[in-house]
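Student: Have a look at this prediction, sequence included:
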Amino acid sequence: MVSVSPWLLEDGVLHLNHGSFGATPASVLEAQERVRRRMEANPTRYFVGDEYQHELDTARRVVADFVGADEAGLVFVNNATTGVNAVMRSLEPSLAPGDEILITDHEYNACVNAAVVSAERTGAQVVTARAPFPLESSQEIVDAVLGAVTDRTRVLLIDAVTSATGLVMPVAELASALEPDVAVLVDAAHGPGMIDFDVSALGVSYVTANCHKWMCAAKGAALLWVREDRREGVYPPVISHGYNGGWPSSSSHFHAQFDWTGTQDPSPWLTVPDALDAVAAMHPDGWSGVRKAIRELCLTGREILLDALGIDPPAPEDMIGSIASVPVPPADHSGSEIFDPLMDALADKHNILVPVFAWPDPPERLLRISAHLYNEESHYRTLATALLAELSA
């Protein structure tokens, strides 16, 4: 019997970089195409009638249930960066000169930029908490962040799982100490689908998350959730008909503003439920089994690399999901390259796709692995062999 992979990933390449762009099962892309065909068969009926709104509300219900959120507070956006921008722009009227937007030095660059621009427009300032890595416990993160809080801190922007260092951050602990005086905005690009993720249990004001990464939806699907007491005054980056209730027929003003920001392809949003079903079907225990399997594989892969490099774990296991970073020897190049030469060599010479970051600053750098259901232990052993070959070249 011929086995047909549910994934469309290129043969002959080791895809160890799920964390950057995700991967979408073929069946989900087929569902997306069906939506597009319905839309194009009669665009006027699709968008002006009830078809689009009904499908959007259905998808919202499914996604809200998956992430533990109330659907009244959940809207779709194109990516987590858009969600961060929506919140930061909406907070600007409440920011005054001298107010502080707190981030950590592990924060994703695109979202740092959103905070910087909001600070520039309001006279506020971005304050960076220096969080250690390597580290021995999440308490070090808590101490670093809370130690940077002042009476001028208005908002904390923090990852649920950091991009470069691959750390599961102690978001709930920080929110418990800061909310409601300091609004906590969680960039959960790597959250849902990777770790047990319950929005309502975090105690934060805002959560944005990608659906195209660990939920394996089509590219262009993400969510933004806003707690009930913060919803008034939150706007999408693009203001459209919903601002004055002109259209569409959404269930609330909050939904109406985000549900239609101009004509676009809504199929990534509408097929997130298909992605959730497709991935759940890949493991006998559904999503709980998926999360457990890929985390265990990631920890195994990290151990293989640590053994090969002869170094200690840079973070405890309880701070690891299904991405993990390990330090590699400093580079002897300028550090000005867009992509690290080691990353290029692994891709070009060994067909291994894995990111290498300059972190915290050149020449120091990290190599980050991901694990998903299309990976296996042998992939990380192949990476370790190739890595040692390149480091000794």
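Tutor: Great, that's in hand. Residues are numbered from 1 along each chain as shown.

Student: Going by C-alpha atoms from here, please, whenever you check contacts or count neighbours.
Tutor: Noted.

Student: all helices of the stretch 1-150 of the chain, in order?
Tutor: 18-21, 26-41, 43-48, 51-67, 80-91, 109-122, 139-147 (DSSP state H, counting those that start in this stretch).

Student: let's bring in a second model and compare:
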Amino acid sequence: MSAPLRSHWGLDPQVRFLNHGSYGACPTAVLQKQSELRARMEAEPVRFLHREIEPLLDEARGVLADFLDADTEDVSFVTNATHGVTTVLRSLRFQPGDELLTTDHEYNASRNALDFVAEHGGAKVVVAKLPWPVTSAQAIVDTVLAHVTPRTRLFLVDHVSSQTALVMPLSKLVSELRARGVETLVDGAHGPGQVPLSLRSLGAGYYTGNCHKWLCAPKGAAFLHVRRDLQPGLTPLAVSHGRNSPRTDRSRYRLLFDWTGTHDPSAVLCVPEALRVVGGLLPGGWSEVMAANRRKALAARALLCERLKVSPACPEDMVGSMAVVTLPPGYPLEPEAPLYLDPLHLRLFDEHRIEVPIVAWPRPPERHVRVSAQLYNTPDEYAALADALEALLR
């Protein structure tokens, strides 16, 4: 089960870990950097959190902004993408009759946040049911645009769907909706580090993404990017000292978002180290990392489709570093409490030491296996998954 690059991660050697997409996995060198930062902070907390933190955050944010092709001033750190989505939604004001558009692929936590603000503002959530299986990216665009009305105020969309691993035609969606006067809030939990991304050229009103998934930073590192013209309407979930700060050397957006109360900033300060370490594992840097992982995901999908005798659910150009394969009918079907995990998920782990999600989508009995591809994964791991699925689905 060894891979040449697996030694850079502290993953359990007895587990075939095919689920990088859920929580990521942080290289040991990055975790060492985090430990050093924490030791520095605890050695003199006042100096670190009061006098040193601002330039440290500026430096980390600058490195991340360069990677995202964004202006540093438009990027703020948050703890996770759900935090970023909720920050935007709780900042905006909606009226009765307003329509908030999303898709039936939207991540559950973000959909809950959308429903919450709609209920409190009297707005209506409109769900575009996307074709599935999907034959083309244009079919997604056409379906979304068919649900836009003069009352549509905002479009919430995953960059890469958690349930189906679809890479959405984001650039086309953002430009078409903006031409109709509708801003887009992108839940980019899986975007950065999985697919190439230029926030400058994308032009979305709001984009929030995780750094702990495909960028391999420690848990608790994420960002929120807000287009400059929309920043005056944004307030962090925790309002702190920046609201009445008399400083004029930094933007109001910076003062509000850079410090929202005492917390451990070591995860976000490690983002530059994560970018350096993972990007340095292949000669071509991050472009080669993303391309290699995508090739691996496509190969895994092809293998599983062949072994399970099913067809791919989407074109190759809508696949990143994750892929879903529809499972044929078979035991078991009902999820188990308290975590409501599919028993197949549990048996794959307990009997075969394979960590991979089984997704009931759009509703049982239709199920999919979602495989992730990271540098530490090897072809034999996907072959072992195919063997196990063939045995357990009989």
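Tutor: It's in. Quick caveat: nothing in here was measured; it's all calculated off a predicted structure.

Student: And the TM-score between these chains?
Tutor: The TM-score (TM-score structural alignment, normalised by the length of structure 1) is 0.96; 386 aligned residues with a Cα RMSD of 1.4 Å.

Student: quick revisit: would you convert the helices of the stretch 1-150 of structure 1 into a markdown table that also reports distance to A389 of structure 1 and mean neighbour count?
Tutor: As requested, these are exported to a markdown table (distance: least, Cα to Cα, whole Å; neighbours: other Cα atoms under 10 Å):
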| stretch | distance to A389 of structure 1 | mean neighbour count |
| --- | --- | --- |
| helix 18-21 | 24 | 18 |
| helix 26-41 | 35 | 16 |
| helix 43-48 | 55 | 14 |
| helix 51-67 | 42 | 18 |
| helix 80-91 | 37 | 23 |
| helix 109-122 | 31 | 18 |
| helix 139-147 | 35 | 16 |
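
Student: End to end on stretch 321-335 of structure 1, go ahead and measure it.
Tutor: With Cα to Cα, to the nearest Å as the measure, stretch 321-335 of structure 1 spans 28 Å from end to end.

Student: Can you pull out the residues in contact with that stretch?
Tutor: By Cα atoms under 8 Å, 6 or more residues apart in numbering, the residues outside stretch 321-335 of structure 1 that reach it are 19, 161, 164-168, 194-195, 294-299, 302, 305-306, 309, 313-314, 358, 362-372, 391.

Student: and the residues you listed, which of them are in helices?
Tutor: 19, 294-299, 302, 305-306, 309, 391 (DSSP state H).

Student: Flag every buried residue along stretch 303-322 of structure 2.
Tutor: Using 16 or more other Cα atoms under 10 Å as the test for burial, stretch 303-322 of structure 2 gives 303-305, 308, 312-314, 318-322.

Student: which residues of structure 1 does that stretch align to?
Tutor: Using TM-score structural alignment, stretch 303-322 of structure 2 lines up with residues 304-323 of structure 1.

Student: quick one on the thing from earlier: compare the helices of the stretch 1-150 of structure 1 and give me the one nearest K349 of structure 1.
Tutor: Ranking the helices of the stretch 1-150 of structure 1 by proximity to K349 of structure 1 (Cα to Cα) places helix 18-21 first, at 20.0 Å.

Student: Give me the contacts around that closest one.
Tutor: Contacts of helix 18-21 of structure 1 (Cα under 8 Å, 6+ apart): 163, 190, 212-214, 323, 370-372.

Student: With structure 2 overlaid, how far apart is that helix on average?
Tutor: With mean Cα distance after the TM-score superposition for structure 1, helix 18-21 of structure 1 departs from structure 2 by a mean of 0.4 Å once superposed.

Student: for stretch 289-299 of structure 1, same thing?
Tutor: Compared with structure 2, stretch 289-299 of structure 1 is 0.6 Å away on average (mean Cα distance after the TM-score superposition for structure 1).

Student: Apart from its neighbours in sequence, what residue is nearest the aligned partner of L346 of structure 1 in structure 2?
Tutor: Mapped onto structure 2 by TM-score structural alignment, L346 of structure 1 lines up with L348. The shortest distance from L348 of structure 2 to any non-neighbouring residue, by Cα to Cα, 6 or more residues apart in numbering, is to I354 (5.4 Å).
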